[in-house]
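# I need the structure of the sequence given here:
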Amino acid sequence: MTLPKPITDYLAAHEMRDADAALPHFTPDATVVDDGHTYRGPDEIGGWLRRAGSEYTYTSTLTATDHVDDRRYVATYHLEGNFPGGVVDPHHRFTLHNGRISRLVIEP
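Here you go, the predicted structure:
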């Protein structure tokens, strides 16, 4: 399954660790939930984007995608690196609104 362009563009920018390119794919009132923390709006999400890719060294492989309904999609990754545990398969649960990401929840 092919993910919608706002999601693939965000994922490509995030993979390149380019927060400035990733941030415009979120709505102004977007929410991101990752590792037990919630980030709201462009300032908090921008800070999260800048930190998220810089804490550890890891490889990332997209292993599955799912189209839940007309607004919700899931991208599952396999990560290996020097973070605690060394291996994880997080699900990135996206909700779209007006062609942008309004919610992203990253969880195992």
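# going forward, measure contacts and count neighbours with C-alpha atoms only.
OK.
# I'd guessed Ala22 sits against Thr8; true?
No - shown here, Ala22 and Thr8 do not form a contact pair, counting by C-alpha atoms under 8 Å, at 10.1 Å.
# In terms of neighbours, single out the busier of those two.
Just comparing Ala22 and Thr8: by other C-alpha atoms under 10 Å the higher neighbour count belongs to Ala22, 23 against 14.
# Name the helix or strand for the more buried one, please.
helix 19-22 (DSSP states H and E).
# what comes up buried for that helix?
Buried residues in helix 19-22, counting neighbours by 16 or more other C-alpha atoms under 10 Å, are found at Ala19, Ala22.
# In terms of secondary structure, what does it contact?
helix 5-15, helix 41-52 (3 or more C-alpha pairs under 8 Å, 6 or more residues apart in numbering; DSSP states H and E).
# What are the buried residues along stretch 23-36?
Leu23, Pro24, His25, Phe26, Thr27, Pro28, Ala30, Thr31, Val32, Val33, Asp34.
# right, and out of these, which lies closest to Phe83?
Set against Phe83, the nearest of the buried residues of stretch 23-36 by C-alpha to C-alpha is Asp34 (14.6 Å).
# this one as well, want them side by side:
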Amino acid sequence: MNLPKIITDLVNAQNSFDSIAYTNCFSETAVVFDEGKTHNGRVEIQYWIEESNEKYRSVMKPLEYTENGTSSVLSAECSGTFPGSPIVLKFHFDIVDGLIQHLKVTG
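Next comes the predicted model:
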């Protein structure tokens, strides 16, 4: 599967539980929406991913990727220490200037 570099970097950072590398995939003003909560900017995103990594130890296996302009969707099998693991989640991205500006995670 041919993924943009920033998405590959995000998956690699997630799978190695590297919250700093993960956070660096986002712009300074990025917004993440996951599990009913919104996280604004890199500081909140780093706190969210550190907490998520500690709680769920989730790894991603990309299954499908579609792109339409700056918007894209990655379907990935996610497994970890959460109920129902593994599950397939959709990661809806807006990428601007090579960084993620918006991410919404859906089931």
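# Which of the buried residues of stretch 23-36 of structure 1 fall in helices?
Among the buried residues of stretch 23-36 of structure 1, none falls in helices (DSSP state H).
# Out of those, name the ones that lie in strands.
The strands in this structure, assigned by DSSP state E, contain Phe26, Thr27, Pro28, Ala30, Thr31, Val32, Val33, Asp34 from these.
# Tell me which residue of structure 2 matches up with the fifth one.
Taking TM-score structural alignment, the alignment pairs Thr31 of structure 1 with Val31 from structure 2.
# pretty sure that match is in contact with Glu44, am I right?
No - with contact defined as C-alpha under 8 Å, Val31 of structure 2 and Glu44 do not form a contacting pair (9.0 Å).
# Just put the helices and strands packed on helix 19-22 of structure 1 in CSV and tack on distance to Leu62 of structure 1.
Listed next are these as CSV, based on distance: least, C-alpha to C-alpha, whole Å:
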stretch, distance to Leu62 of structure 1
helix 5-15, 10
helix 41-52, 17
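# With respect to Ala64 of structure 1, which of these lies nearest?
Minimum separation from Ala64 of structure 1 across the helices and strands packed on helix 19-22 of structure 1 (C-alpha to C-alpha) falls at helix 5-15, 13.2 Å.
# Please spell out which residues along that closest one are buried.
In helix 5-15 of structure 1, counting by 16+ other C-alpha under 10 Å, buried: Pro6, Ile7, Asp9, Tyr10, Ala13, His14.
# Output the contacting helices and strands for it.
Helices and strands touching helix 5-15 of structure 1, by 3+ C-alpha pairs under 8 Å, 6+ apart, are helix 19-22, strand 100-107.
# Any idea which of the ones you listed gets closest to Leu62 of structure 1?
Closest among the helices and strands packed on helix 5-15 of structure 1, once you apply C-alpha to C-alpha, is strand 100-107, at 13.7 Å.
# Where in structure 2 does the closest one align, residue-wise?
So strand 100-107 of structure 1 sits over residues 99-106 in structure 2, by TM-score structural alignment.
# post-alignment, the matching stretch versus structure 1, mean distance?
Following superposition, stretch 99-106 of structure 2 is found to deviate from structure 1 by 0.4 Å on average (mean C-alpha distance after the TM-score superposition for structure 1).
# starting at the chain centroid, how far to that stretch?
Distance of stretch 99-106 of structure 2 from the chain centroid (C-alpha atoms, centre = their mean, to the nearest Å) equals 7 Å.
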